[in-house]
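Peer 1: coordinates only, no sequence provided:
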């Protein structure tokens, strides 16, 4: 099942809002009280089982409690739009097909549920399947099935569902683990051997959880032990995490490790629900994780954000996170990051609006969560969208072209690994915002930064301030001679003489007081030098300075 849209009219701060979820890993950002919780509440209202109320019954909505305070409307409306797959969501798909006016053709059923709450206290539910409205009774049957079919797994990092047992003289935290119907039937048939049966059923769960934890790059082992249960179809398990020197219950670990482990258990539960059902009763839940960055250092947030993104793709499960962290955003598909903010009218916060994050505004959620001006992200768009984790950062597009020419024409000296990408960052000023730079570096496995020699003093100070070391992490490019303090300065003198001789007007314009003319002349000379290098006949012995640069960068990788 995939969530594609949440809508609301006069619901809390959502006076008139539609939010679309077009990706498998989506994030929802915004300041406190921006409306994120309201969106999650709507999703839970339609998909969470009413037999498992959360937050002491807050999932029971009403006009009197949830109607937008400043609105005079007598109605409140909430809706969700879902996509069901005939195979992956067979259990619900069967019911929808049964109650739809006409048989569903194809593999996808598009279901929209809308509930209207009236000031009088009445409420009305409506359902539309593939564009066709259903009557109230059939709508109700589909809504009931969506709630009861394990279609939603929720983890709130700020107030996790924790159960504490007092066992063997100590307080033990217990996490509930979902088992398949087949496992449950076996356990029911052999109640007197419950403990051993649960241990057998838990074996695969332990292995899968260990594999997920292994994605974090830390050496955890998982130990699961069973506890007495009280007739539930879920079985309490005591969780221990072990590394080379420590063996302790989950509750004894740091808050960040505890939170990541609980989040991964929630994702694993969704995957097991999807896999463990028979073909006719299969369900693929949606996973909601609220504030997964809780208690985590920024470097751990960056790592964990990648893990959740990858798990969503690997498991084929939609994961929606609410977050205040730029590190938890979807960095492979920035348009999947949704940003909410409150409109201000006469100095008072009013309705929630969705900020446009399409096109060139992709950086707004990153900037909002990092607390910087959005324009600071513009030079880094190529890096955010890159699938590569090993990158050489160069000043601009011309520098990228030099590296491409060296790779294609001089493979004998181009020693950079094949999986290293060369990306331009748009000039030295981009390196001066160390807050944004650190965020960019955090999402990559290895980065080497280059910049023109004439910017060495101001750039080196900034890079050293965030712990980077010369030659190991960065270097300047150029020769310490006037006009050669850049990548063109590494070219043979014969090429430079030819270019300058052919473009005398541009050379003279370099001394102009007109900054625009000076900038244009410099650009023309740089482009001419690049084309001359691209088309001339040279061998590697003719470009020793280029060879030394490549060798230095290659050593860093």
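Peer 2: Received, thanks. The structure displayed is predicted, hence computed values, not measured ones.
Peer 1: contacts, neighbours, all on C-alpha from now
Peer 2: Noted.
Peer 1: check the burial of residue 162 by counting its neighbours.
Peer 2: Under the neighbour criterion other C-alpha atoms under 10 Å, residue 162 is assigned a count of 10.
Peer 1: show me what contacts it?
Peer 2: 173, 174, 175 (C-alpha atoms under 8 Å, 6 or more residues apart in numbering).
Peer 1: among those residues, which one lies nearest to residue 82?
Peer 2: residue 175 (29.5 Å; C-alpha to C-alpha).
Peer 1: so who does the closest one touch?
Peer 2: The neighbourhood of residue 175, defined by C-alpha under 8 Å, 6+ apart, consists of 162, 163, 236, 237, 238, 239, 262.
Peer 1: in a markdown table: the residues you listed, plus distance to residue 213 and secondary structure.
Peer 2: As requested, the contacts of residue 175 are exported to a markdown table (distance: C-alpha to C-alpha, whole Å; DSSP: H, G, I helix; E, B strand; the rest coil):
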| residue | distance to residue 213 | secondary structure |
| --- | --- | --- |
| 162 | 20 | coil |
| 163 | 22 | strand |
| 236 | 20 | strand |
| 237 | 17 | strand |
| 238 | 17 | strand |
| 239 | 13 | strand |
| 262 | 10 | helix |
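Peer 1: tell me the two of these that are most distant?
Peer 2: So, the contacts of residue 175 by C-alpha to C-alpha: farthest apart are 236 and 262, at 13.7 Å.
Peer 1: for the nearest residue to residue 424 once chain neighbours are set aside, give its distance to residue 359.
Peer 2: Leaving aside its chain neighbours, residue 424 sits nearest to residue 396 (4.3 Å; criterion: C-alpha to C-alpha, 6 or more residues apart in numbering). Shown here: residue 396 relative to residue 359, a distance of 21 Å by C-alpha to C-alpha, to the nearest Å.
Peer 1: check residue 476 too.
Peer 2: 33 Å.
Peer 1: just residue 46 next, same as before
Peer 2: 32 Å.
Peer 1: try this one side by side with the last:
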């Protein structure tokens, strides 16, 4: 199942709120009280996590008087409209039920869209309308479909602020548990064992039953005692204690840091969702989505960056929809920025009112990042390709020409001059981009490993910034060029014959590169850079001697990405 869109009216700050979700991963960000938690609560009204019900009771529904938009007059209903996509392959439980209950006599294709509208009115029962591919279903059918959806586990909900609250006492201590859901075939095996276990429990409980009856017999009111096995703990959902090992030492999850506990429970939810999605033996299954409030909680920024990469890649690779709320730039979707949802409150006479979606389009992709980091949009412009990178390792270079040099040399297949697999070479559009240390740190934390390169002529300007970020020269950053006049850049590493060939043919352009006019000087230098690259690519029979100038750079690359 996938959530396609959500339209909410008259619910807290969501006076008339609509959002479209794109892709399998979506983040919802915004300032405090912007409406992030309200959206999650709206989703929970229909998309239940039945694994968190039972012993702990169901989550509260909507109390109209306190939940309605307080500044709206005439008390209109609270209305939540969900647009849900169900697949024949991964959601056969709902797919087949809808076809049967709605008496559909034609093929609905691989998937269909159900629009479910819930209306809460003061002193009135909840009302439901259901549309199948935009066609409204009759009332009886709508109610039955709603009941089926509402009783299904359509979401795994994880609130990072509540990490560690679910547990059982074992050995005198509270142990964190995780519900483990089994596949259809696994449940059949369990059922056979359950029957054997129930008989054993019943036999052993006989003595305890008699003893408890004797004690209760002392009371004036007489009772019959019957001991039963809780079906909850003998069904398809089984609570398991979790231990983690570190350096061969096994430690209960409850004794690890809260950040580790948080990540582990989220990963278990993703595991279970994927297990349900791929359990072809269960014809009643519906693939759930995952809702996570603030997955970055209790994590150091570097751990946030790593965890953000992991859950985004799992969402894409497994085809499981994950929706998060976050205050962390590392949790925003960097690979597809348009899937980030930024919220803000519209001001009326200085007072924040309804929640609105701030447009995040191709021209404003940086809005969620800039709000969280407190930076202007312009700061992000040079970093668009870097932030959108889809690999975990990267070499950052000043411009596209530097990128072409590295990739061309690597394509020559000369030992010692190749780029390691699994990395991207990404241009950041000039040395000035590196001077914003806040943004640079955010960018570097995005990657598992990275190497920053810049021209040697910028070494004095940038080395202190690199050092302040804890980066080591030659390991984390590398100044490209030779410490000689005119060679303190990547072109200074070229074989002498390439340089002489270009400058002899373009004498006037070379003279112009020393012009007192800044625009002329910059234009001439850029043109010479392009001509030098083209001449270098024309060279035949290039070997190690001709590439000797690049040796230190490629050695640094090799050492960094071992």
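Peer 2: That came in fine, so what should we check first? These numbers come from a predicted model, not from an experiment.
Peer 1: sorry, back to before: residue 35 of the first structure: which of the contacts of residue 162 of the first structure is nearest?
Peer 2: Among the contacts of residue 162 of the first structure, and counting by C-alpha to C-alpha, the member closest to residue 35 of the first structure is residue 175, at 29.5 Å.
Peer 1: quick one: map that closest one onto the second structure.
Peer 2: Alignment note: residue 175 of the first structure maps to residue 178 in the second structure; criterion TM-score structural alignment.
Peer 1: my guess is residue 157 of the first structure contacts residue 259. True?
Peer 2: Yes. Using C-alpha atoms under 8 Å, residue 157 of the first structure is in contact with residue 259, at 6.3 Å.
Peer 1: what about residue 476 and residue 359 of the first structure, which has more around it?
Peer 2: Taking neighbours as other C-alpha under 10 Å, residue 476 of the first structure and residue 359 compare with residue 476 leading, 23 against 9.
Peer 1: which SSE is the aligned residue in the second structure for the more buried one in?
Peer 2: In the second structure, the residue matched to residue 476 of the first structure (TM-score structural alignment) is residue 479. Assigning secondary structure by DSSP states H and E places residue 479 of the second structure in strand 477-480.
Peer 1: and the contacts of residue 175 of the first structure, which are buried?
Peer 2: Neighbour counting by 16 or more other C-alpha atoms under 10 Å classes 236, 237, 238, 239, 262 among the contacts of residue 175 of the first structure as buried.
Peer 1: can you put these in TSV and add distance to residue 150 of the first structure?
Peer 2: Formatted as TSV, these follow (distance: C-alpha to C-alpha, whole Å):
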residue	distance to residue 150 of the first structure
236	18
237	20
238	23
239	23
262	18
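Peer 1: any idea which of those residues is closest to residue 93 of the first structure?
Peer 2: Distances from residue 93 of the first structure to those, taken by C-alpha to C-alpha, are shortest for residue 262, at 29.9 Å.
Peer 1: so what's the closest one up against?
Peer 2: With C-alpha under 8 Å, 6+ apart, residue 262 of the first structure has these contacts: 155, 175.
Peer 1: ends of stretch 42-61 of the second structure, what's the gap?
Peer 2: 10 Å.
Peer 1: how about the helices in the stretch 451-557 of the first structure?
Peer 2: 456-465, 493-502, 504-509, 515-535, 544-556 (DSSP state H, counting those that start in this stretch).
Peer 1: output those helices as TSV; include the columns distance to residue 59 of the first structure.
Peer 2: Shown next, in TSV, are the helices of the stretch 451-557 of the first structure (distance: least, C-alpha to C-alpha, whole Å):
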stretch	distance to residue 59 of the first structure
helix 456-465	48
helix 493-502	72
helix 504-509	70
helix 515-535	61
helix 544-556	54
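Peer 1: and residue 441 of the first structure, what's its match in the second structure?
Peer 2: Checking TM-score structural alignment: residue 441 of the first structure goes with residue 444.
Peer 1: and what of residue 425 of the first structure?
Peer 2: Under TM-score structural alignment, residue 425 of the first structure pairs with residue 428 in the second structure.
Peer 1: now swap in residue 328 of the first structure and tell me
Peer 2: So, by TM-score structural alignment, residue 328 of the first structure is matched to residue 331.
Peer 1: circling back to that earlier point, more neighbours, residue 157 and residue 259 of the first structure?
Peer 2: residue 259 (24 against 20).
Peer 1: does residue 404 of the second structure belong to a helix or a strand, and which?
Peer 2: Assigned by DSSP H and E, residue 404 of the second structure falls in helix 400-411.
Peer 1: for the first helix or strand past that helix going along the chain, which outside residues touch it?
Peer 2: As assigned by DSSP H and E, the chain's next helix or strand after helix 400-411 of the second structure is strand 423-427. Applying C-alpha under 8 Å, 6+ apart, the contact partners of strand 423-427 of the second structure are 385-386, 389, 391-400, 402-403.
Peer 1: buried ones from the residues you listed, can you make that a PyMOL selection?
Peer 2: Buried residues among the contacts of strand 423-427 of the second structure (16+ other C-alpha under 10 Å), as a PyMOL selection:
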select buried, resi 386+389+392+393+394+395+396+397+398+399+402+403
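Peer 1: and the contacts of strand 423-427 of the second structure, which of them are in helices?
Peer 2: In this view, the contacts of strand 423-427 of the second structure that belong to helices under DSSP state H are 385, 386, 400, 402, 403.
Peer 1: could you dump those residues to TSV with distance to residue 118 of the second structure?
Peer 2: What follows is those, written out as TSV (distance: C-alpha to C-alpha, whole Å):
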residue	distance to residue 118 of the second structure
385	42
386	43
400	53
402	57
403	54
